[in-house]
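K.L.:
no FASTA, just this:
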């Protein structure tokens, strides 16, 4: 098997909300697979994770909008139109555009032109993260350049895309991996060749987390000087259900003492306003975006993790949020909703509590139970740590992915130990 040289297509790089992509790219780098990153957008986050500093591959930024770099797009077109697959790519794009007459669809083809024209000749495979926009650019470019391509699909990109679009991409690509069993089942129904779709959990690099669980104080919410700290990490967007969570917190008994800590980007104005209207603003700590070291530190010092994920009207939803795995690895009991792949990690009553989505009443009951029972939290957190270490090792997934890219014998820093902990290289 020949080792691939990859062009990894992502929507934006780097992004605080996409630690799992950075973790995978670092794994590809450690496996000795040549790669470069092709980003459809420039970064917008003011902070970045330490893991991004260890990623040394080149990053190519495509024009976000044609009007910003018209001459670059024109030069790319003059070169790309001579490629053997150009005519077929135009025909396929034109068919797509007839079904999706949007400026975004036109922009995807312009970006694909630039990518096809500027991609180095040593690239042997294109690999896209997300089945919507990045996969469209990857597909058009791959056809123009005559290259094989593959994709990693996640959540929003699956459930907000048109079936015809995903079906035709699945037909053209070599293979697809996705991070939940629910996603696999859904996509296999669309694929002419169901075996193209495979499960690949993101998993965690355990070496970035303390091996020993912290000794948490056994707070039960009765002592006002020792409130139970409830942590949630996620972007302030609809599918995360933070309005449902705030309403649930407001329903907790007045004599139960707690403190809510939120970490994540987004506009917190309406949530702060809602917290104020509900009379719980003084118990809420909005910390904004933080890097992964700060997230892990918050997990280590909190008592309980909560994520009120829900499915939006357009189909947007979480898959299996990495933050849930991170919290469990840090020994935090978790309360979440029984949607998508969250039940693939959380077993109700074992390592956390599951409630129906969009149901603040049931969420409040679950929170009250776990807040008031510290022994239960400790046991759930311990069990969650065991489950993550057993079933959600990044090493296992990276080993399969590296094999797909032509790597048989993996270097020490990727091979890891039998317990799934990945060995870090000496230079940090």
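P.N.:
Good, I have the coordinates. Just so it is clear, the structure is predicted and the values come from calculations on it, not from any experiment.
K.L.:
Please count neighbours and contacts with C-alpha atoms only from this point.
P.N.:
Will do.
K.L.:
what about residue 121, how many neighbours?
P.N.:
Neighbour count for residue 121, taken as other Cα atoms under 10 Å: 9.
K.L.:
And residue 148, by the same measure?
P.N.:
Neighbour tally, residue 148, other Cα under 10 Å: 17.
K.L.:
again, but for residue 401
P.N.:
Neighbour number of residue 401 under other Cα under 10 Å is 17.
K.L.:
for comparison:
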């Protein structure tokens, strides 16, 4: 008799309404890889334009309603940033949690998973903590939920959720230290970033040019640091153009700051169109900072994908980013929020074609082991181990 494949129920809050709609797809990419060896079901909140039951590249996706459709946008993007952008969205929090509790319970009964893969400590980890003690949990924190909440009054809840999980994965060594500081033993937490989708990547070719095309990709929120990039370019003497990919609550404020500059805001793009941007830009600049709330990037998937295409990168010297980008070897690192240092790095890279070629080759080499298939195999192995505990 054929042995039943392990079943994993994935809980997350960020998931595209449709493939290629511009929403980060790292959860979906991983789900597709896991489905090669496991039976996978994804449960995520409703967002505008998404069907309640659908298929994401062959993976079964279910969504739960939690608020009147007209205002149901809490999970349309990053939940914490959505609330900061419009405090009235906080009215959706309690209905969201209640609905998620009900629907997770229903899917535990109907799908009968062997293991839960839960993305974000709050709210999904908290929901899993409340709903079940019988199904083992692999918890993945991507940065924002840990950085922004670890020094708040809900810290005791974070501890309970983390202790409830059989194992926790984080994006960098600093996050691992923070999780261990909350009482989790080192053997129950590991660094395992999300993978870069390098399939059908459009290779970048370094070119000789007098006018550099600079690319920024990210949510238009404080931690992505676009305001620092605009300030750095404002006083730059180089001939450049800047393409900004992404949207978010600070969009109008940042567009006002960029008025009169050679900057184009193109909104969120599909994977296909984003890959074209990697191909035709001369460099990508990701000037991440630690937000006032404490939130910061772990290891942006977009950085991995850009490096994987061969696009030279300038990024902030933050934990996680520094695990892939070594200054002057696979990219250039600058201190977060230092506009002068950022400007100098951009001008240096713009004026040195050989440096761009060298960084392009090394960055591409380093990302190969972080591809979605490689990361998917590691997560599949970890999930199967957690399911047996």
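P.N.:
Happy to help now that I have it. Computed from a predicted structure; not experimentally measured.
K.L.:
Could I get the TM-score for this pair?
P.N.:
Comparison of the two superposed chains (TM-score structural alignment, normalised by the length of structure 2) gives a TM-score of 0.83, and 350 aligned residues with a Cα RMSD of 2.5 Å.
K.L.:
so where in structure 2 does stretch 322-340 of structure 1 end up aligned?
P.N.:
Aligned by TM-score structural alignment, stretch 322-340 of structure 1 corresponds to residues 301-319 of structure 2.
K.L.:
Tell me the gap between that stretch and the middle of its chain.
P.N.:
13 Å (Cα atoms, centre = their mean, to the nearest Å).
K.L.:
And that stretch, end to end?
P.N.:
14 Å (Cα to Cα, to the nearest Å).
K.L.:
Same question for that stretch: list its buried residues.
P.N.:
301-319 (16 or more other Cα atoms under 10 Å).
K.L.:
need the helices for the stretch 251-389 of structure 2, in chain order.
P.N.:
251-257, 271-280, 301-309, 339-350, 353-367, 372-387 (DSSP state H, counting those that start in this stretch).
K.L.:
out of those helices, deepest packed?
P.N.:
Neighbour counts (mean count of other Cα atoms under 10 Å) averaged over each of the helices of the stretch 251-389 of structure 2 peak at helix 301-309, with a mean of 26.
K.L.:
ok, and what's touching stretch 300-313 of structure 1?
P.N.:
Stretch 300-313 of structure 1 is contacted from outside by 213-214, 216, 228-233, 238-242, 244-245, 299, 317-318, 324, 327, 330-337, 339, 357-358, 371, 377, using Cα atoms under 8 Å, 6 or more residues apart in numbering.
K.L.:
One more: stretch 34-46 of structure 1?
P.N.:
Taking contacts as Cα under 8 Å, 6+ apart, the residues outside stretch 34-46 of structure 1 that touch it are 4-16, 28-29, 57-64, 111, 115, 123, 134.
K.L.:
Please list only the buried members of these.
P.N.:
Among those, those buried by neighbour count (16+ other Cα under 10 Å) are 4-16, 28-29, 59-64, 111, 115, 123, 134.
K.L.:
Please flag which of the residues you listed sit within strands.
P.N.:
The strands, defined by DSSP state E, take in 6, 7, 8, 9, 10, 11, 12, 59, 60, 61 from those.
K.L.:
What's the match for the last one in structure 2?
P.N.:
By that I understand residue 61 of structure 1. Checking TM-score structural alignment: residue 61 of structure 1 goes with residue 63.
K.L.:
and its match, how far is that from residue 15 of structure 2?
P.N.:
Taking Cα to Cα, one finds residue 63 of structure 2 at 10 Å from residue 15 of structure 2.
K.L.:
Spell out, range by range, the helices that occur in the stretch 101-250 of structure 2.
P.N.:
For the stretch 101-250 of structure 2, the helices defined by DSSP H, counting those that start in this stretch cover 126-131, 144-149, 155-164, 173-181, 226-234.
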